[in-house]
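# what shape does this take:
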Amino acid sequence: MKVGVKINDLASRGQKKIQIGKLFGNVVAIDAFNVIFKFLSAIRYRDGKPLTDNEGNIVSHLSGIFYRTLNYLVCGIRPVYIFDGNYPELKFDTLEERERIREEAKRKVKEARMRGNLEEALKYEKMTATLNSEMIKESKELINDFGVPYIQASGEGEAQAAYLVQNDDAWGVVSEDYDTLLFGGTRLLYDFSITKKTKSLTEIEYISLPKMLIDLEITREQLVDMAILIGTDYNPGVKWVGQHTALKLIKKYGTIEKVIKAGEKVRGKKIYVNTEIIKGIQDIYLNPSLKTDYAPLEWRRISFEQLKERMIHKHNFSKKRIRNGIKRLKEKIKE
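Below you'll find the model as predicted:
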């Protein structure tokens, strides 16, 4: 399912490395909806169905948040989760399309299971993930048990996370959404998680927005114009215009308005994007809705008993695994 603008090739031009030990002790702003959707899609039983407790409640998101947060804290990384607020009106079409894709995926799962094609069913099961208000509430409660702060954004979570980095309240943003860069997030830790493999590394890669812009010889405003041509969560983009074509056009003409005025064509068809749409998207990325008066970030005392109550007794997670995780965290705190 499409999330954000597709600029993965261009974003790689901004790759930098940091000694992993230097990251430990820093704050990372986590795009909550982005990572929770990933947990809901990825943490599943072998048949593709989401993880559930004894009452049949989906708990994939709680598993992901528990271990992601625990591993950050054990390594001395201080997470802050950022939850989406109200979406811009221009995003409503994208949200409706995502819902259509989910419903279509549910239909294909049933068809695949009837044919006995479990591999195909598994593929489509992952596309049916839905994040509802109860899951958001449960996620916030679990984060609170860890004593970890979260911010309820007024608008897009990526924009608020990017603002924390700009405001020196976080070192970088953890997300799989390249929109973070368009919102001005200067450091993007693309889906950064702590695993056995990560712990064995001496360096990790992240995307530096300043390095990316310098390497591409463009401004952030021009990056936004490129995104409009490619397609964003707020517009479908221009057919047949990908990231490399968009870069070429913007570097040649300077702005998307001049590209359109010049009458540039792609496969014989003139490039056109409605002026109001252009202005609207430019404003979303360059002047996003932000909560600037959020409370100072504070990491409180961890409620270990509440963590055990929620994960083991309420949602039936493995007693051994949860207790072992908590033990590791307690040992870290004692150091």
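
# CA only for contacts and neighbour counts going forward, please
OK.

# tell me which element Lys320 is part of?
Taking DSSP states H and E as the criterion, Lys320 maps to helix 319-334.

# now that helix, how far from the centre of its chain.
Remark: helix 319-334 is offset 27 Å from the chain centroid, using C-alpha atoms, centre = their mean, to the nearest Å.

# next up, for comparison:
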Amino acid sequence: MGIQGLLPLLKSIQNHRHISEFAGQTLAVDSYVWLHRGAYACAPQLVKGEPTTKYVEYAMHRVRLLLHHGVTPYMVFDGGPLPAKKGTESERKKKRDENLARATALTAQGKHTQARDFYTKCVDVTPEMAYQLIKALRAEGVKYVVAPYEADPQLAYLERHGIVQGIVTEDSDLLVFGCKNVIFKLDSDGTCVNIRRDDFGKVGEIEMAGWGDREFREMAMLSGCDYLPSIPGLGLKTSHKLLRKYKSVPAVLRAIPITSKTLRVPPGYLEQFHEAERAFLYQRVWCPVKEKLVMLGEVPVGEGGWDEAFIGECV
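Okay, here's the model as predicted:
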């Protein structure tokens, strides 16, 4: 989930904090992160269709943790499937099916401990599970929103428009969406890791001084993201080095066949890159103020002519 290797690359600006330091603020929460974690505790029951509420209990414990420390949670749920992510979702389903087959075989052999490891890998959060959590949130008066498509741009929109002051997640994609104040690894004791976009110029592992949202986004995307398969062998540090030298993605792609003996740019990659970038820039979100669907960002004048269905239908 997210950009592989991105959080370790930003280790030098990871600040270890306690959630109480955010008291008085409203933080948007990627609800499916907590649902996934809660599902691990009851993975065999979920996969077998047995009744359980452990995943709801886990998520509500985290909700109450925030409230206890004076933080107002704003829960955000994934909505419908996004066309831009069709390939990624298909691959994930294939892996879940493979893990389920292995879990079933190990269970039949009486190897329950080993089977449990595979059950946790094949469990998936369903809309019904999300609904059960929503009912619990309603009962305690906790604010929530179901995104029209993915939670990530919805979280980014809420922060960008001052509706929340930060985001709780485990997905490094939120940094690629341009979020300014992101909280990772929230533990049951309230400890967490905070990454602030204002600190990007202080990253010790790579030189990012002078870079804006575009350069950072392009570096991450070139290394591979949920909307775009990676160029085999091209990781974050290499994409950073190439962008520093050649300044733009088209220039990088022109240089790769000339300068590299191992990297190969797939046919049509640049157009695929532009499509994927639109998912980061313009994906559909719900505006709780206007009470209607809007785009995450405004499409510049003259940048039309592409299939908007890729970033979600305006339904």
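
# hmm, back to that, buried residues in the helix holding Lys320 of structure 1?
Across helix 319-334 of structure 1, burial judged by 16 or more other C-alpha atoms under 10 Å covers Ile322, Arg323, Ile326, Leu329.

# buried stuff in stretch 207-225 of structure 1?
Going by 16+ other C-alpha under 10 Å, stretch 207-225 of structure 1 has these buried residues: 207-213, 216, 220-225.

# got those as TSV, with distance to Ser60 of structure 1 and secondary structure columns?
Formatted as TSV, the buried residues of stretch 207-225 of structure 1 follow (distance: C-alpha to C-alpha, whole Å; DSSP: H, G, I helix; E, B strand; the rest coil):
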residue	distance to Ser60 of structure 1	secondary structure
Ile207	28	strand
Ser208	31	strand
Leu209	32	helix
Pro210	36	helix
Lys211	36	helix
Met212	35	helix
Leu213	37	helix
Leu216	39	helix
Arg220	36	helix
Glu221	38	helix
Gln222	39	helix
Leu223	35	helix
Val224	34	helix
Asp225	37	helix
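
# reformat these as CSV; add distance to Phe83 of structure 1.
Below are the buried residues of stretch 207-225 of structure 1 laid out as CSV (distance: C-alpha to C-alpha, whole Å):
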residue, distance to Phe83 of structure 1
Ile207, 22
Ser208, 23
Leu209, 22
Pro210, 25
Lys211, 28
Met212, 27
Leu213, 28
Leu216, 31
Arg220, 24
Glu221, 25
Gln222, 28
Leu223, 25
Val224, 23
Asp225, 26
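
# now which residue in structure 2 aligns to Gly237 of structure 1?
With TM-score structural alignment as the criterion, Gly237 of structure 1 lines up with Ser230 in structure 2.

# ok, so of the buried residues of helix 319-334 of structure 1, who is nearest Lys38 of structure 1?
Ile322 (21.0 Å; C-alpha to C-alpha).

# any idea how far that closest one lies from Ser41 of structure 1?
For Ile322 of structure 1, the distance to Ser41 of structure 1 equals 22 Å [C-alpha to C-alpha, to the nearest Å].

# which residues touch Leu286 of structure 1?
For Leu286 of structure 1, the contact set (C-alpha atoms under 8 Å, 6 or more residues apart in numbering) comprises Leu182, Phe183, Gly184, Glu221.

# and the counterpart of Lys95 of structure 2 in structure 1, which helix or strand is it part of?
Aligned counterpart of Lys95 of structure 2 in structure 1: Ile101 (TM-score structural alignment). Ile101 of structure 1 belongs to helix 92-115 when assigned by DSSP H and E.

# distance between that helix and the chain's centre?
Counting by C-alpha atoms, centre = their mean, helix 92-115 of structure 1 comes out at 21 Å from the chain centroid.

# would you mark the buried spots in that helix?
In terms of neighbour count (16+ other C-alpha under 10 Å), helix 92-115 of structure 1 has its buried residues at Thr94, Arg98, Arg102, Ala105, Lys106, Lys108, Val109, Ala112.
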